[in-house]
Each structure stands twice: as C-alpha cells, then as structure tokens.
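Asker: Have a look at this prediction, sequence included:
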Amino acid sequence: MTDNRIPTLGDKHSGISERLLEDAKAARSRLYSNRTLPESRPRQQEVPVLPPDVDRATFNQAIGDLKRLLGDENIEVNDKPLVDGWYMEHPNTHDAFHILEQEELVSCGTAYPASTEEVQTIVKWANRYLIPVYPISMGRNVGYGGAAPRLRGSLLIDLGKRMNKVLKIDGHNASCLVEPGVSYFALYEAVQKSGHPLWIDTPDLGGGSVIGNALDRGVGYTPYGDHFACHCGMEVVLPNGEVLRTGMGSLPGANGEDNPCWQAFQHSYGPSIDGLFTQSNFGIVTKMGVWLMPATGHQSFMVTFPREDDFEQIIEIIRPLALNRVIGNVPQIRSVVQELAITGKPRTAFYDTKGPIPRDVIRQHASKMPFGDVAWFFYGTVYGDDETCQRSIKLIKDSFVKIPGAQLKLPQDLPPGHYLHDRAKVCSGTPVLRDLDWLNWVPNAAHLFFSPIVPTKGRDARLVHELVTGLHNKWGFDSFPTWCVLGRELHYIANIVYDRADPDAKRRAIGLMREMIAKAADEGYGEYRTHLIFQDQVAATYGWNNQALNTFVECIKDALDPNSIMAPGRNGIWGRRYKNRGFEMWPSSEKAAKRIPAKI
C-alpha cells in the first residue's frame, strides 16, 4: 500500500465514516494479509486504450478540447498502472474484481464534472467527436463490474468526485435530494447531523452511491428496502445534452424554485418515465429524490435450522409472514458456509483441499461456533413499539417451531462479535462494513454475483437452489447462497468467490456463470442484474415473442441516442452504431459469430 491512511468522509466523498475507521483498518488488514498480487503490474498494451473508430490523433485533439472546456485538472487520461486497491480505495479505471484480464475492460480516461451543466458539456463533446462515454456514480458496483466500462476504451464520467452534495433533507416530508456522489455512509451522517428522527436504507455495505444503487434496482433491508420504489423524482441529462426532470419536477415551481411536490409524489401527468433510466443507457441522472423512513422501534432476530432439507419448508413458512408484514423488513436466508466465511477467516482455516467443502467438514466447524451445527440462518427484523415487536416475535417463533430443531435468538443471546449485531444495525438504517469479511475466503479475493428472481414458493426455491448448488459442485466452487425475501419473490444471490490471480479459477467462474444463466432461464428464472460480461446473455434470455422487449428497448436507444455515445452495451443495449459488430459477449465465439441471442 502506498498510503497507509484510509480516507474518511472529511477527506473524500468516497471515504469511510469516522465511526467506522477502526473497522475499516481491520478489514483492510485482513484482506491484504491474504493477497499475493503486487499492487500494480506493468501494462502490456499501448495506453491509453482508444475507443472503437477513434484514431490517436483525433483522441488527442478531443481530450485537449475537453480539458479546455472543463479544466486540465478535471480530465484524467488512463495511461498509468492499474491498481486494484480494495473497497475503500477502489479504482475508477477498470474492474477491481477483474474476471477477464485486468486490461480488458478499461477506460481511455475520466472526466470529473461538477454540475449538471458540465455533464451536458461532456455529452455534447462526446457527440461531436463520436467518443463513447460511460457514466458512473462512485464506481463501487462490486460483483457486477465495478467502474469498468462495458465498451473498452470508453471515457468514464465520474459523477461522484465533484457532484457529492446532499442538497436537501426535508424532515417534515421524510425525504432528501442527493447528487450521485453521495454514499450511504455520507447520507447517514448527514441525516444524523440534521437531527431529524429519520433512517436511511442501506445495502450490506455502505460505500456505494445512493443514486447508483437505486438505478441498478438494488435492495436494502428496512421496510424501505426496494430502493428504486423509494426514489422520487430525477434530473436527467439525455444523450443529446438536453436536461429533463421527471415526476412533479417537470412542473416549474413558483419564482423559479423547484416544485414543492418533487420529492413527495413520484409521477407527473402522462406516462411515468422514471423506470426508463434504471438499468439503461438512456440518460445520466444528476439529482434524485429519496424517501427516508421515520425512526421507529425495532427488534432483530435470527432463526437457525439444522438440516439442509429444511429449506423448502422454511420458504413456505416465510411467505405468509412476509406478505402479512409480520416480518417488516427485507430479511435474508444464509447458508452455513456464508456464516463460516463472515468470520473473516480464510477457507484454509476450515478446509485446505481443492473442491467444494464437504458437508461433514462444514458441520464439524459449525458445531464449534456460537450457533452450533446448523444448515440455514434466517435474519429478520420487526418494527413498532415494544408490545408490537414482542407480539410479532412470538408469532414468528410459533411459526418456525413447526420445523424440528429451529431456534430463534436475539442479539443479546449471542456474543458481541456475532454477525447478528451487524445485521441489526443494517436493518435499522446504519451502514456497516462487515460483509467485506467473506471476501477473505480465498487469496486475492474477488466475486461475481448470480442473481435470479424466484417466487417465494418452496418448490421454486428448491429447484433453483439445487440447480445452483449442483453447478457450483461441477465447476469446483463453494456455494454461498443468500436469499433476500421481498414478499412475493426472492432475490437469490449466489456469491462466486474466486482468486483473481488464478486464470483457471477465472475460467471456471465464467463457465459457472454462463451455465447458471442458461439453465435457470430454461426453467423460467432470470437474473435481475448481472456482471458486465454477461449482460448480453442475460438480456437475450428475456426473449418472449421473438425478443419483443429487447427490440423495443433498442428502438428507444436509437431514437434518444442516434450516435450511440452513451454507455453502449450497458445491460445489453448497444444502439445501431455498435450492434452486431462483434462487441457483444456471448457464451462462445461460435454463438457470437452466428449472432444467436435468443436461446443461450
């Protein structure tokens, strides 16, 4: 490490809260103790990597022009060594968790705008020179591609560095207005400082962008856990450089002010268009309203289950509890392997042999933990006054005792370092760092997420779980399933943890992802988000009626962005300039050559 000081929010928009600084130091120490890769390696290719169809003379002219428009200090050419860093000191040049070669998905450089007007300037510049741009909020989309552009050589627009203000917190209306560089850490601190009795909703890790996570339809764990459902109003720069506001923001307020209902009501008059700017490349969101949750009483809990085969019954019991709002948040089901990994110990502490850890070895180590020899963990939270919480906990306990050996525990029943204490913070709106610890599972750890949507039904859950587990065994990976329960459906999050210094591990991880995507889709289960290199494959699985959805989306893309300059390829949306030119990534070169998108 060249600098031993971890940035805090006082130093940098992407820094850690002061209250978590010691946790961050400990997490970094654990991660670096298990690393064999050098901090950086010499680059093998000519730098900077250029976008398609742009020669070096044109690129140099274009960059010179952009520097004159935004200032030399706000444009950075990507010609330096690539440094993977770690979560709190991540690169905005490539994917820190590179599943391909480190230099494969890289940018040509980065622009740092300070305002919506400067974003407009960049977009108009991109159209003039036909240089593709790739906007990022903070670059922490770990497991899904990080800060890497989908189209190699694109110019990153880093919105976070200079557009990181909490513009407004409305304590009466329980809402806020933020820019893309506001992390969950930063929003939490701003709300605390405001003195209003409000909660934010945070994902497992709090360093990501509030806007970025909502636009990728990420989730958190309070009753406000559906982040896009809790957004309210956007300001968007379109691919032609024009600006629009969605929802009530499209109606001007009195005397040039913002409309007073902009963060109060999600829609306007006519079509509701906000969803077009999620998981798309139709515009750059520079401001967004977010609803905050009024603070309330709460009680977190954990239920453990002794047998692998309990799984289907667990799901059947959870469904009515979730639908009837007895469980008030977005709870999680985790496997015992995840619980071993969250201790921060490397895999070798439990099993120093290749291949997935056998069940009897898992049981042996689990029996020494505070939770004992169990197979599944259910983490949930109930909300309300003490009487309401106690009544809900009793109902939950009475429901789960139908499963022999099930045990419900509260935080006070477990030692201070147990993971339940961190879940309790997350489920009451307090960001933490604890979920970094399972990355220590292998050296140079990186991960991919496989994230299909599954109905909250035991049969469906069992089918997907067995499919995923069987393929993990086939490709030689430990299965790390986490289920996020959103009432009627489950987000199945399979964590593929691999050593990014091991080419064979990368090959197997890609093979595992490709096969899981294909086989799950064959059964009718599709991913809700995915890593950059699988986006074409996943988009194509949504192929009902001869790819009607994707055809519609491409029509919108071509109408809004005729030069295909905005994030080409993101989520499988290319635009006519790049489509079918070999930039797509299919499961094999044979299928790429045949342009077969539908049945993969």
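Answerer: Sure, I can see it.
Asker: going forward, measure contacts between C-alpha atoms and count neighbours the same way
Answerer: Fine.
Asker: Which elements pack onto whatever helix or strand residue 156 lives in?
Answerer: When elements are assigned from DSSP states H and E, residue 156 belongs to strand 155-158. Strand 155-158 sits against strand 109-111, strand 133-136, with contacts defined as 3 or more Cα pairs under 8 Å, 6 or more residues apart in numbering; DSSP states H and E.
Asker: Use this one as the comparison:
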Amino acid sequence: MGQVLPPGVARAAWSSALDALRGELGADAVLDADDALAAYLDPFAPGDARRFCASAAVLPANVGEIRTVLAWAHRTQVPLWSVSTGRNFAYGGAAPRVSGSVVLDLRRMNRVLDVDDTLGYALVEPGVTYFDLHEALRARGSALWVDPPAAGWGSVVGNTLERGFGTTPYGDHAAAQCGMEIILANGDIVRTGMGAMSRTTSWQVFKSGFGPSYDTLFMQSNFGIVTKMGLWLMPRPDGYRLGHFRFRHDDDLAAIVDTLRPLKLDDTIQSHVAIDHAVRWGAGIAPRRRWYDGPGPMPDTAIDAMVRALGIGRWNLRFGLYGPEDLVEARLRTIRRAFATLADAELDATDYAHATSEPEGGGDRSQVGIPNMSAFQMLNWRGGQGAHLDFSPVCPTTGHDARAQYTMVRSAAHAAGFDYYGGFTVAGRHMHHIFAAIFDKDDAAQARAAHDLVEALIRQTGDAGYGQYRAHLAFMDLAASQYDFNDHALMRLNDTIKRALDPQGVLSPGKQGILPARFRS
C-alpha cells in the first residue's frame, strides 16, 4: 500500500530510525511490512481507511521495552499511538489519530498478575482480554465473575480506559477499576492510589490513596501509558434470574425509562439494563433480507412482521437479578408490579438457576459473566462486507430525554437510508445511547453516508445539550468541541496537562481531540 512516513520525518531518516529500534528490541518486535500494517487499519472505516494509518508498529514485551520505545520516540520525534489489543472496532480499531504514527501495541504484555478471591479483584496487563481473564479464573476454580462487554475478545485494560460497560452489577467498568501503573512520556513509572507505597497491602482495594487521585486522568487521554490495572470482580452469587420485558409500541419508550429509573436508583434491579429496539434485537438473529430486501430503512410493516415472527417487542428490556432465591423473587415481584402499569407489557423470566448454570444465548451469557462474540452477528444485517460506525451520546435517565434522543437519531438515520439500530444501556442516573450505522464497507456510497450521518448527529445532539461519551477517530475533534463551556476551558486544561507531562507530544497525539500544536496542520 506504500509506506506512510511519520509527520516531518524524511525517508532516509525513517529507515535509519527503524533500524535503530530493531537493534534495541529485536526484529520481530518492529513491523513495517504492508501486510503486517494492514492489521492496524480501521476495519470499519467509513471511507478511505488510509486516512488514519500507521508508519510502523512496535510490540514491547515489558515495561523496560516500553521505556526504550519512549526514549527512541523522543530522539526521533516520531509520535506513538498506544493500544492494548487494538480491537476498538466502530471507533477506529488500532488505527492512529495522526497518520504516520507508530502504533505501540501492548498485546504481548498479557499476564494476569494477581487474583484475590477473598477481596474479589484482579491485576492485569494491557494484553489480557476478557476471554483470557475468564479462563484464568476458571483454571484456578475462582468464585469470581468478569463483566464482559459486547465483544469478549477486547482488552480488559483498553475497554476500561475507554469507559466501556457491560451488563452485570459490575457493568460500569471504569467504576470497578482500582489502581494503575503508568509510564509517563519521560519514562517515569508511577503507581496510583495505594500502589504509591512500595510495600502496599491495599493497591487494589482502596482507590484514593493519600492526596490527589489520578486514575481517571489516564482514561480516554494521552497523558501516559497504562501498563498494569486492578479491577474489582463480582463474587459469584448463589444464583440468578434473567428477565426480558416486551413492549409492543414504539411510543412506550418514555414510560419504560420513567418506570425503570426508580428501580435502578434504589437497587431493586442490580444489573445494568439494556433497552433494545426491535431492529437491534432482530439483527442479532438474522439478516434483514429475511423480512425486508428493499431500499432505504426498513418500513414499519416489515418491523411489525419481524416482531411477530421473533416473539419480541418494539422495545425489549433485559435485566438480571442475583443472589439468594428468596431475595431474587422479592425483587422480581417489585419489578412486575412497577411495570404492570404499562399496557401490553409482557415479561419472560428464566427460572432461578444456580450460579454455575450457563445460559445458551450470547447476551444471556454476558449477564452471568461469560464473554462471547455474539454481538458481531449484527454485521450480517445489511449484507456484503458488514461494518458499523457507532454514535454514542450520554442520555439522562428520563423518559423525556430518551424520547428526544430516539426521535432525533431515528429521523436522521431514516433520512440517510439507515435503519435505527440502537438502544439504551441504563446504569442509573445516566444511560448510554448507542446507535450503529450498519453499512457494507465495499459500498463507497453507504460508507460515506454513514460518516456524514454520524457527523451530523454529533452536531445536532450537541446543539440539544447531549455530549458523546466516546467517538470514532474521524470525530474526536468534533465530539470534543461540543464541550464548550467558558470558551472550551476543559480543552485548555487538557492542553496544559499535556504540555506538562508530554512537552514533545509523542504520546497518542489527537486522542479525544488533545492534539499538540506541532500536529495541528
């Protein structure tokens, strides 16, 4: 594909720089061949994937080698783009925000360093996936569960740093994090919280430590490289029941959210709660041509036929209840009473099962701590080479806000020729509203339409006061610009911290819109 050079680096100097890096780390740790670098392109790029491409990739095996790479980056002025495993699909994958950066791929650092069954935590390196951690817990006979995101092949550290989420009571991954080890741009190694004590006994049990706390400073930022992270794990309960409410009408959404909110705030429902539109549920089962094979968005008549065929609702609410059977049943009775006020609401609840029982469906397995890949079934929805671009605004947990966001997104999606594939994951006072523009990546017109749709939605929802929690590489600057209080004071603070910690701007320039001056052209 023709090698892309780092910004401001001549070809001869680049060749010499790579030779020097190979000499320090070994040839197998430095990749620059076209076939190797293809893996670092955005697999779901909404347009030309080479808009964001790496000049090389380097795979350190330990902290010492990361420090070697940092020293090299400062000598050569080559920017690095750090990834844990690079599976941040729908948001750019492993591709760098500044084209020509070297991807610092941490997948070789893949050790589960500690598991404490008594206090319920693990300490992991960036290359550990949810599958890896789940298998490590099983191998030791641990009574702890992981909380997997939609795709279990992703990095535990990477997903947590992006503030990802799952569906069990530990579904807020950032909130379940406790203690980090970080390498700063100058090579200094810092441990946060109680880890700042060399003889600590409490690194993974008390977040704050003594004095200022910095863990969240390194989430969705380019201020350092996280090399170790602690996380709290869910103790395996006595058992569980999984519930699925079906709601027949599109306009039930506001009432669903307003009925659900007090049940989440008082912890009657312990888990994160998914509210899936019929299209999102259906796309997990079969391609849409089974019900509709025409142009434009799926008409209501076809959606109604799909709903009847699958025995689902226009909206579908999924939740989990955990603990001793009598408590689970008491919670379920309270939930039934609350939703009895909604006309035509129907509840399916699995029988109470012992916690070692494993459900068969992918979504159900996630609710009991078992990673899976069933979410990728959605890629077959439109046919062709399936891809998707995600739009991820935060929504207050009120019916008014849910209806406003749904109406805006659905209308814009339909106008652009896309189905509303989306829904809400309810954490408590806020919800993550995730909409995916699903397209055939071999169809240039569909890819461009997906790009333009998400760009327009970021602007439209921003004008309405809704900000993104996460954004694709192509929209990081735009998403950051919506946070405009006091003439973008937050970004000025980010820039100040960036200059202090990374004056040469070698660490992940452009991450979340934090772009050092030398790359802005």
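Answerer: Received the coordinates, thanks. What you see is a predicted model; the values in this text were computed from it and never measured.
Asker: Show the contacting residues for the aligned partner of residue 296 of structure 2 in structure 1.
Answerer: Aligning on TM-score structural alignment places residue 296 of structure 2 opposite residue 355 in structure 1. Residues in contact with residue 355 of structure 1, defined by Cα atoms under 8 Å, 6 or more residues apart in numbering, are 473, 476, 477, 478.
Asker: if we go to 10 Å?
Answerer: Counting by Cα atoms under 10 Å, 6 or more residues apart in numbering, residue 355 of structure 1 touches 472, 473, 474, 475, 476, 477, 478.
Asker: Could you find the counterpart of the first one in structure 2?
Answerer: Mapped onto structure 2 by TM-score structural alignment, residue 472 of structure 1 lines up with residue 413.
Asker: So its match: helix, strand or coil?
Answerer: helix (DSSP: H, G, I helix; E, B strand; the rest coil).
Asker: Ok, residue 497 of structure 1 next?
Answerer: Applying three-state DSSP: residue 497 of structure 1 is strand.
Asker: quick one: what's aligned to it in structure 2?
Answerer: Aligned partner of residue 497 of structure 1 by TM-score structural alignment: residue 438.
Asker: now swap in residue 268 of structure 1 and tell me
Answerer: Here residue 268 of structure 1 is matched to residue 209 in structure 2, going by TM-score structural alignment.
Asker: That match: what's its closest spatial neighbour, skipping adjacent residues?
Answerer: Spatial nearest neighbour of residue 209 of structure 2, chain neighbours left out: residue 193 (3.9 Å); criterion: Cα to Cα, 6 or more residues apart in numbering.
Asker: count of neighbours near the one you found?
Answerer: 26 (other Cα atoms under 10 Å).
Asker: if I line the two up, what does it land on in structure 1?
Answerer: Under TM-score structural alignment, residue 193 of structure 2 pairs with residue 247 in structure 1.
Asker: still on that earlier bit, distance of the match of residue 268 of structure 1 relative to residue 254 of structure 2?
Answerer: Relative to residue 254 of structure 2, residue 209 of structure 2 is positioned 42 Å away (Cα to Cα, to the nearest Å).
Asker: now swap in residue 444 of structure 2 and tell me
Answerer: Taken as Cα to Cα, the span from residue 444 of structure 2 to residue 254 of structure 2 is 36 Å.
Asker: could the helices and strands packed on strand 155-158 of structure 1 be laid out in CSV, adding mean neighbour count?
Answerer: CSV is the format used below for these (neighbours: other Cα atoms under 10 Å):
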stretch, mean neighbour count
strand 109-111, 24
strand 133-136, 26
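Asker: export those to TSV and tack on distance to residue 25 of structure 1?
Answerer: Converted to TSV, these look like this (distance: least, Cα to Cα, whole Å):
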stretch	distance to residue 25 of structure 1
strand 109-111	28
strand 133-136	26
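Asker: So which of these is nearest residue 302 of structure 1?
Answerer: strand 133-136 (36.0 Å; Cα to Cα).
Asker: returning to that earlier point: looks to me like the match of residue 296 of structure 2 is in a helix.
Answerer: No: counting by three-state DSSP, residue 355 of structure 1 is not found in a helix; it is coil.
Asker: residues touching residue 284 of structure 1, list them.
Answerer: Residue 284 of structure 1 is in contact with 116, 119-120, 123, 134-137, 157, 159, 180, 234-239, 241, 243, 277, 566-567, counting by Cα under 10 Å, 6+ apart.
Asker: 8 Å instead, please
Answerer: 135, 236, 237, 238, 277.
Asker: Map the last one onto structure 2.
Answerer: Structural correspondence for residue 277 of structure 1 with respect to structure 2 (TM-score structural alignment): residue 218.
Asker: residues touching the closest residue to that match other than its chain neighbours, list them.
Answerer: Once flanking residues are discounted, residue 218 of structure 2 sits nearest to residue 224: 6.5 Å by Cα to Cα, 6+ apart. Taking Cα under 8 Å, 6+ apart as the criterion, residue 224 of structure 2 is in contact with 182, 183, 184, 185, 218, 507.
Asker: Next: residue 423 of structure 1.
Answerer: Shown in contact with residue 423 of structure 1 (Cα under 8 Å, 6+ apart): 300, 379.
Asker: Which residue in structure 2 occupies the aligned position of it?
Answerer: Checking TM-score structural alignment: residue 423 of structure 1 goes with residue 363.
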